[in-house]
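*Asks:* What follows is a predicted structure for the sequence shown.
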Amino acid sequence: MIDVFSKFKSGVYVVTTVIDGLKYGWTVSWVSKVSFKPPLVMISIGKNKKDHEKFEEAEVFAVNVMGENGIEVARHFGLSSGENVNNFKEIDFIELKTGSPVLKECVGAIDCKIVKTVDAGDHVVFIGEVLDSVSKDGESILFSNEIFP
C-alpha cells in the first residue's frame, strides 16, 4: 500500500495560522479542494508534526501554495516549530482577512476559517471555508524526495 501511496502526486504547501497573536506554520503536502459552493478546502496535518496539537486550537488558517522560489521557505517550516522558535523571524508575509500569514514566496494562497475537524488515523483533517485568496505569477511545485530528503 505504501508503494501505491507514494505514487499519488501532491504539491508543497505551507499552512499558517495565528493563535492568541502568535503565528505558526507547517509544511504539508496533503491539501485538496472539497467544494465550490461554498468554497471549501481540506488540509491534513500529521500527528507527528511538531506542534500539531497547537493547530487544533486554531480557528483560521491560510494555505500557501509554494513554487520554485519558495523551496527554502518550505524547508524552513518543515524543520522549525512555532513553540520552540520564532519561525517567522526572517520571513516576509502579508495578512488577509483572518490574520494568518501569507508568505511572500508563495505563488498563491487561500485564507480560511475552520468549519470542521476530523480525526483521521495518524492525521487530523481540517476543512476550511475560503474567505479570501491571492494569486501570484509562477507555477506550483510537486513534493519529491529530492526536494525534501
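*Replies:* Received it, and whenever you're ready, just let me know what you need.

*Asks:* Only C-alpha atoms from now on, for both contacts and neighbour counts.
*Replies:* Fine.

*Asks:* Spit out the contact partners of residue 95.
*Replies:* 101, 102 (C-alpha atoms under 8 Å, 6 or more residues apart in numbering).

*Asks:* same thing but 10 Å
*Replies:* Going by C-alpha atoms under 10 Å, 6 or more residues apart in numbering, residue 95 touches 62, 101, 102, 103, 111.

*Asks:* can you redo the residues you listed as a markdown table with neighbour count, secondary structure and distance to residue 5?
*Replies:* Below are the contacts of residue 95 laid out as a markdown table (neighbours: other C-alpha atoms under 10 Å; DSSP: H, G, I helix; E, B strand; the rest coil; distance: C-alpha to C-alpha, whole Å):
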| residue | neighbour count | secondary structure | distance to residue 5 |
| --- | --- | --- | --- |
| 62 | 31 | strand | 26 |
| 101 | 27 | strand | 30 |
| 102 | 27 | strand | 29 |
| 103 | 25 | strand | 29 |
| 111 | 27 | strand | 28 |
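
*Asks:* And the residues you listed, which is closest to residue 125?
*Replies:* residue 62 (14.4 Å; C-alpha to C-alpha).

*Asks:* and the helix ranked longest in the chain, which residues are buried?
*Replies:* Assignment by DSSP state H gives helix 71-79 as the longest helix of the chain. Using 16 or more other C-alpha atoms under 10 Å as the test for burial, helix 71-79 gives 71, 73, 74, 75, 76, 77, 78.

*Asks:* also this one, for the comparison:
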Amino acid sequence: KKTEVFALSFLDSGQKDMAAKFFKPQSRVGNKFADVEFYLGEVTGCPIISDSLGYVECQVRGTVEEGDHTVFVAEVVGAGIHREGDQLLLESTSWQYGG
C-alpha cells in the first residue's frame, strides 16, 4: 500500500512449492524471497522472480476496501517474458484461496 507499486511473476506449472511460500503470511515465514532468485524491476523496483515465465509491473491507480481485504486497481507499466511454459493455475492445485 505504501509504495503504490507492485509486480506479479507468473510461475511455471512445476513451481507449486515456490508459490506455496507466497501463500503464507509473512509473519509466519519471514522474508518470502530469502531463497528465491529475483531481480528488481526496471520500472517499479519491485522484486521479479528470475525463473518465472514472465511478469508485469504495476502502478496502483485506486483501491477498494471491503471487510479485511483491499482490491488494488492498477495500470501495467512494465512487462516481460522470460521463457515459454505452462503457467501454474490455482485450479491445478488443491488450494482454495491464496490470500
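*Replies:* Looks like it came in fine. Being a predicted model, the structure only gives us computed values, none of them experimental.

*Asks:* in the superposed pair, what's the mean gap between the longest helix of the first structure and the second structure?
*Replies:* Comparison of helix 71-79 of the first structure with the second structure after fitting gives an average deviation of 1.1 Å (mean C-alpha distance after the TM-score superposition for the first structure).

*Asks:* helices or strands next to that helix in the packing?
*Replies:* For helix 71-79 of the first structure, the elements it packs on are strand 13-19, strand 22-28, strand 60-66, strand 106-120, judged by 3 or more C-alpha pairs under 10 Å, 6 or more residues apart in numbering; DSSP states H and E.

*Asks:* Following element in sequence after it, please.
*Replies:* Following helix 71-79 of the first structure in sequence order, the next helix or strand is strand 93-95 (DSSP states H and E).

*Asks:* distance between that next one and the chain's centre?
*Replies:* 14 Å (C-alpha atoms, centre = their mean, to the nearest Å).

*Asks:* Out of the helices and strands packed on helix 71-79 of the first structure, the one nearest residue 46 of the first structure is which?
*Replies:* Across those, closest to residue 46 of the first structure is strand 22-28 (C-alpha to C-alpha), at 8.5 Å.

*Asks:* circling back to that earlier point, can you redo the helices and strands packed on helix 71-79 of the first structure as CSV with distance to residue 132 of the first structure?
*Replies:* Converted to CSV, those look like this (distance: least, C-alpha to C-alpha, whole Å):
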stretch, distance to residue 132 of the first structure
strand 13-19, 14
strand 22-28, 18
strand 60-66, 9
strand 106-120, 5
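
*Asks:* which stretch among those comes nearest residue 140 of the first structure?
*Replies:* strand 60-66 (5.5 Å).

*Asks:* against the second structure, where does the closest one fall?
*Replies:* Aligned using TM-score structural alignment, strand 60-66 of the first structure spans residues 5-11 in the second structure.

*Asks:* got a list of contacts for that stretch?
*Replies:* Residues outside stretch 5-11 of the second structure that contact it (C-alpha under 10 Å, 6+ apart) are 18-19, 40-41, 43-61, 72, 74-82, 85-89.

*Asks:* Run the chain-centre distance for it.
*Replies:* Offset of stretch 5-11 of the second structure from its chain centre (C-alpha atoms, centre = their mean): 4 Å.

*Asks:* what do we get in the first structure for residue 63 of the second structure?
*Replies:* Match for residue 63 of the second structure (TM-score structural alignment): residue 117.

*Asks:* ditto for residue 72 of the second structure
*Replies:* Looks like residue 72 of the second structure aligns to residue 126 there (TM-score structural alignment).
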